[in-house]
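Enquirer: No letters, just coordinates:
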């Protein structure tokens, strides 16, 4: 590794300030390992990204080291959060992801999904309460049902019981809607671990190298 690369990685690891709180602001993220440079991505890796805009993200360029796995992961992600032909409103899916991220301590993912949940539902105050108070925050009966299911799945999947499912049904969730909520939480339970293992969040407004 060159001195320049070593210096750059040292900057990424030690010098950039970590966010001091959960927030809906744009949080940065830097990897521990150097991802492929955007201009060095192979055709196979670009195919794995499934969207040229993702080449701007060091996180996705890092995952592009295994392009076939990334392609399947990306399509799963898009299917869970962007397929709105039926099932739960996207705000509920985003809330489930935000709850998992808040519980796991992933400031970056929590910022993204809390921002979407608040904007799409127009319930920014409730989302702010989740970020400030944690998963104990009272979000009202419907979102509390989503929150409880997401917490159970995040802590350990076998903690999810029929009572969580029945609580969602009592709030008007049908089978597809329940599946959307559970998949949103489950997917980001995995995604949080990737983000937290492969790099670290950076305080909003800090210029990234």
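Expert: Nice, thanks for sending it over. All values reported here derive from a predicted model rather than from experimental measurement. Numbering: from 1, shown residues only.
Enquirer: only C-alpha atoms for contact and neighbour calcs from this point on.
Expert: Noted.
Enquirer: So which residues of this structure form strands?
Expert: In the chain, the strands defined using DSSP state E lie at 28-31, 199-202.
Enquirer: which residues sit in contact with the residue most central in space within the chain?
Expert: Residue closest to the mean C-alpha point of the chain, counted by C-alpha atoms, centre = their mean, is residue 109 at 3.6 Å. Residues in contact with residue 109, defined by C-alpha atoms under 8 Å, 6 or more residues apart in numbering, are 98, 101, 192.
Enquirer: try this one next to it:
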């Protein structure tokens, strides 16, 4: 399947509970009940405690505006991670957010079409490189990546956001890829 900015669907390999069969505890674990429409979140709702923790972590990484990276660049790190991991579904979701919030759809399209080594400006290059290094193996993220992020103007909170976005989506991609596939 090709990487895209289009909306994709996802099909689980295990049967998730039906929306109307979710318990109050499972619905509460979704945090946003609209997520009950997603087979992925309904599948994760089988373990409501883990789903709740996962969702709160996700929300804090991407929606917490108290310092750090702008939303577009948090989404860029998640897009680069997903592109590197081959998670077409997650790449499409986060690419749309990166393109929208960053107002740079051509740069995001190039990342999807040409891969993580596609040309980017200094700041986006540093973010993509750090996210991909961390995704490959945590020890691949080294002092040179941190120096490049600092040269690109990122402070400690912004660097932490790159790491959080990439690490979370490295885990999320692997979970999603092991439970189903995009359509």
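Expert: Great, that's in hand. Quick caveat: nothing in here was measured; it's all calculated off a predicted structure.
Enquirer: What is the nearest of the contacts of residue 109 of structure 1 to residue 166 of structure 1?
Expert: Nearest to residue 166 of structure 1 among the contacts of residue 109 of structure 1, counting by C-alpha to C-alpha, is residue 98 at 21.6 Å.
Enquirer: Kindly tell me how buried residue 82 of structure 2 is, as a neighbour count.
Expert: 32 (other C-alpha atoms under 10 Å).
Enquirer: same question, the one 4 residues further on
Expert: The tally of other residues near residue 86 of structure 2 (other C-alpha under 10 Å) stands at 17.
Enquirer: Pull up the gap between the equivalent of it over in structure 1 and residue 134 of structure 1, please.
Expert: Alignment note (TM-score structural alignment): residue 86 of structure 2 maps to residue 105 of structure 1. Counting by C-alpha to C-alpha, to the nearest Å, the gap from residue 105 of structure 1 to residue 134 of structure 1 is 10 Å.
Enquirer: One more: residue 23 of structure 1?
Expert: Counting by C-alpha to C-alpha, the gap from residue 23 of structure 1 to residue 134 of structure 1 is 12 Å.
Enquirer: and those two? which has more neighbours close in?
Expert: Taking other C-alpha under 10 Å, residue 23 of structure 1 and residue 134 do not tie; residue 23 has more neighbours (21 against 15).
Enquirer: And the more buried one, what's its match in structure 2?
Expert: So, by TM-score structural alignment, residue 23 of structure 1 is matched to residue 4.
Enquirer: do residue 131 of structure 1 as well
Expert: Under TM-score structural alignment, residue 131 of structure 1 pairs with residue 112 in structure 2.
Enquirer: ok, the closest residue in space to that match that isn't next to it in sequence - contacts?
Expert: Once flanking residues are discounted, residue 112 of structure 2 sits nearest to residue 3: 5.6 Å by C-alpha to C-alpha, 6 or more residues apart in numbering. Counting by C-alpha under 8 Å, 6+ apart, residue 3 of structure 2 touches 83, 88, 91-92, 112-113.
Enquirer: Then residue 145 of structure 1?
Expert: Going by C-alpha under 8 Å, 6+ apart, residue 145 of structure 1 touches 164, 167-168, 171.
Enquirer: Tell me which two of those sit farthest apart.
Expert: The most widely separated members of these are 164 and 171, with 11.0 Å between them, by C-alpha to C-alpha.
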